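*Asks:* Build me a model from this:
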Amino acid sequence: MSDDQPTTSNAQTVYGRHLRQRRNAANLSADDLGAIGHCSGSLVYQIERGERRPAWSFTRAVDTRFGGDGLLCDLHDLIDNENPIHPKWFGDLLRAEPRATRIRLFEPQALPGLLQTESYARALISGMRPVNASVDELVAGRMARQRLLFRQVPPQMWALIDEPVLLRLAKMDPAVVKEQLEHLIGVAEHSHIVLQVLPITATVHAAMNGSFLLMTLPEGEVGYIESVTTGQLISEASGVSEVERRYDLAKADALSPGRTVNHLRKLLENPDEHCI
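*Replies:* Model prediction:
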């Protein structure tokens, strides 16, 4: 089996059977259900046959349409347990993230997943050549995560982005560049989302060890750090304090939110003029 072929699990087959039964009972066509779940009718058929894994956004949407009894969500959990798309350590982040009332992060390599457009996410994920899931599945999962930023009571988000991230973005396909920059400028207009760029002129700064994230959860503040093969939630006070210290120091070297948006607008007008 090639890497990009979706795998089939027993839970996936059961999920598909229940989905088809419920669709037929509701007298809905595959296209009707696809419109509800934001996908094509042909993909609905593939999910029903157990050939494709459903996205969580699809499962939640159709579960609500069918009365919200949670059966499809429970089956989706079983699919994840049998054949996880993400390693367990990343699952820890995905479970904590929706519970956060505040998210602060620093990204030195790519734009934060919560702020990526679909085309930008697809380019990044394709470049990583995933082996445990298809590019479509991973992109759908990343897009589904972003709903938390636009729910009725969203978390406050403060994203600190290293300027080399924008330099790499500027070299991508022009359509991807335009869409992504317009998206960043647009989300920065929301009062609960603050963007700041750490300019390349800050040649030495406190966040040079890599990306990290801070979340305010009901039980307190936690940090999160990861590498290529592992990630870790940090709840010990000393560890969280050190992550916060580095974040605050790096933020002190960053452009103001207003200057950041102005720079994004200039980059949108002329992607060849990179540096601040």
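
*Asks:* drop to CA atoms for contacts and neighbour counts, all remaining ones
*Replies:* Noted.

*Asks:* would you list every one of the strands in the stretch 151-276 of the chain?
*Replies:* If DSSP state E, counting those that start in this stretch is used as the criterion, the strands of the stretch 151-276 of the chain fall at 156-162, 193-198, 212-217, 220-226, 231-234.

*Asks:* nearest to Ala96, of these?
*Replies:* Across the strands of the stretch 151-276 of the chain, Ala96 has its closest neighbour in strand 212-217 (7.7 Å, C-alpha to C-alpha).

*Asks:* which parts of that closest one are buried?
*Replies:* Of the residues in strand 212-217, Phe212, Leu213, Leu214, Met215, Thr216, Leu217 count as buried by neighbour count, 16 or more other C-alpha atoms under 10 Å.

*Asks:* Show me what that strand is packed against.
*Replies:* strand 102-107, strand 220-226, helix 237-252 (3 or more C-alpha pairs under 8 Å, 6 or more residues apart in numbering; DSSP states H and E).

*Asks:* So which of the ones you listed is the most surrounded?
*Replies:* strand 102-107 (a mean of 20; mean count of other C-alpha atoms under 10 Å).

*Asks:* Now tell me what touches that strand from outside.
*Replies:* 155-162, 165, 207, 210-217, 247 (C-alpha atoms under 8 Å, 6 or more residues apart in numbering).

*Asks:* any idea how far Ile234 lies from Leu105?
*Replies:* Using C-alpha to C-alpha, to the nearest Å, Ile234 is found at 14 Å from Leu105.

*Asks:* can you check Gln180 too?
*Replies:* Gln180 is 19 Å from Leu105, where distance means C-alpha to C-alpha.

*Asks:* Gln152 now?
*Replies:* Separation of Gln152 from Leu105 (C-alpha to C-alpha) stands at 22 Å.

*Asks:* One more, please, to line up against the first structure:
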Amino acid sequence: MAERRSPPVRARQLARELRRLREIEGLTGEEVAGSLGWSSAKVSRVETAATLVRPGDLGKLIDLYHVTGSHRERLLAMARGAEERGWWDAFPDVGSDYADYIGLEAETQALRCYSAQSLNGLLQTEEYARALIGMVVDPAPGRVERRVDVRLRRQRRLREEPPVDLHVVLDEAAIRRRVGGPAVMKAQLEHLSALAEMPNVVIQVLPFDAGAHAAMAGSFITLKFPHPQTDMVFVELLRGSVYVEDEMEVYRYHLAFEQLRERAIPPDESSAFIRRAADEM
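*Replies:* Now for the predicted structure:
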């Protein structure tokens, strides 16, 4: 049976925002419960995403917190998004963790990615994706191809209106590692050069001689949303993934990316670097 997508990340986004709004109003959970005729436990469940807030209850909360206009509409849209199903649900091999990420990627305004060992999925050619996925996914009949299809479908995000604003810092290791062999990697690097010409895509290379840096621990992706308090960081692990949602921790990743960006080769020079690497394949 296909694994049904769960909504914990989107729900946590909404829950965190509701808690922030309560704190801005200077209210305690008990005071909110008293104003709305709820139990304190219900307020706690809503603010910890232990339960999805119902539309009627959400309306009462945002009225209490004096939220109006576009901010109000965004909160209502977040609540709807926590329950909606996306195109990725048609693929039986997309697990809940991956589906959560795709859903967030579909909604984000901007992505800031540091890729240490392999290229971000939005940048991959079909052949590169197939070679990479085949190494990390159980090669059951059709499973790799379905994962490749999902990855290529995600890439429409670069061209849909409005397109996502993508800024990637690639470690030189991701450029030099011959995923799929020299021919596949050469085509992949030529594809990178073409993508770098898009107005919404910036690609920089962090060369080996840049030395140690703030992201030696590995790759990460910062997802930026219309309201900065809902930004988050995605860190993929060998098995599973982690979302960093604490505002201060997200800010630290932002600073790390800025350091990487400053130490990386400028975009124009990076394109030339990638073309030279392709010629060397």
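
*Asks:* ok, back up a step: can you redo the helices and strands packed on strand 212-217 of structure 1 as a markdown table, where the extra columns are distance to Asp74 of structure 1?
*Replies:* A markdown table is the format used below for those (distance: least, C-alpha to C-alpha, whole Å):
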| stretch | distance to Asp74 of structure 1 |
| --- | --- |
| strand 102-107 | 28 |
| strand 220-226 | 27 |
| helix 237-252 | 33 |
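
*Asks:* Let me know which of these is the nearest to Ala133 of structure 1.
*Replies:* When these are compared (using C-alpha to C-alpha), the closest one is strand 220-226, at 19.8 Å.

*Asks:* So which residues of structure 2 form helices?
*Replies:* Per DSSP state H, structure 2 carries helices over the ranges 8-24, 29-36, 40-47, 55-64, 69-81, 96-107, 126-136, 143-154, 172-176, 182-195, 247-263, 267-279.

*Asks:* Quick one: closest of those to Asp231 of structure 2.
*Replies:* Proximity to Asp231 of structure 2 (C-alpha to C-alpha) singles out helix 247-263 among these, at 7.2 Å.

*Asks:* Relative to the whole chain's centre, how far out is the closest one?
*Replies:* Relative to the centre of its chain, helix 247-263 of structure 2 is centred 15 Å away, using C-alpha atoms, centre = their mean, to the nearest Å.

*Asks:* Comparing that helix with structure 1, how large is the average distance?
*Replies:* For helix 247-263 of structure 2, the mean deviation from structure 1 after alignment is 1.2 Å (mean C-alpha distance after the TM-score superposition for structure 1).

*Asks:* ok, residues contacting that helix?
*Replies:* 112-114, 169, 204, 206, 210, 213-215, 222, 229, 231-233, 244.

*Asks:* Relative to structure 1, which residues correspond to it?
*Replies:* Using TM-score structural alignment, helix 247-263 of structure 2 corresponds to residues 237-253 of structure 1.

*Asks:* And stretch 147-164 of structure 2, by the same measure?
*Replies:* Here stretch 147-164 of structure 2 aligns to structure 1 at residues 138-155, judged by TM-score structural alignment.

*Asks:* Pro87 of structure 1 and Met157 of structure 1, how far apart?
*Replies:* According to C-alpha to C-alpha, Pro87 of structure 1 and Met157 of structure 1 sit 25 Å apart.

*Asks:* Those two: who's more crowded?
*Replies:* The residue with more neighbours, out of Pro87 of structure 1 and Met157, is Met157; 21 against 13, by other C-alpha atoms under 10 Å.

*Asks:* I'd like the distance between that one and Gly127 of structure 1.
*Replies:* 27 Å.

*Asks:* repeat for Lys266 of structure 1
*Replies:* To Gly127 of structure 1, Lys266 of structure 1 is 27 Å away according to C-alpha to C-alpha.

*Asks:* Just list the residues touching Arg275 of structure 2, thanks.
*Replies:* Arg275 of structure 2 neighbours (C-alpha under 8 Å, 6+ apart): Leu189, Glu190, Ser193.

*Asks:* which one of those has the most neighbours?
*Replies:* The member of the contacts of Arg275 of structure 2 surrounded by the most neighbours (other C-alpha under 10 Å) is Leu189, with 25 neighbours in all.

*Asks:* And that residue? What does it align with in structure 1?
*Replies:* Per TM-score structural alignment, the equivalent position to Leu189 of structure 2 in structure 1 is Leu181.
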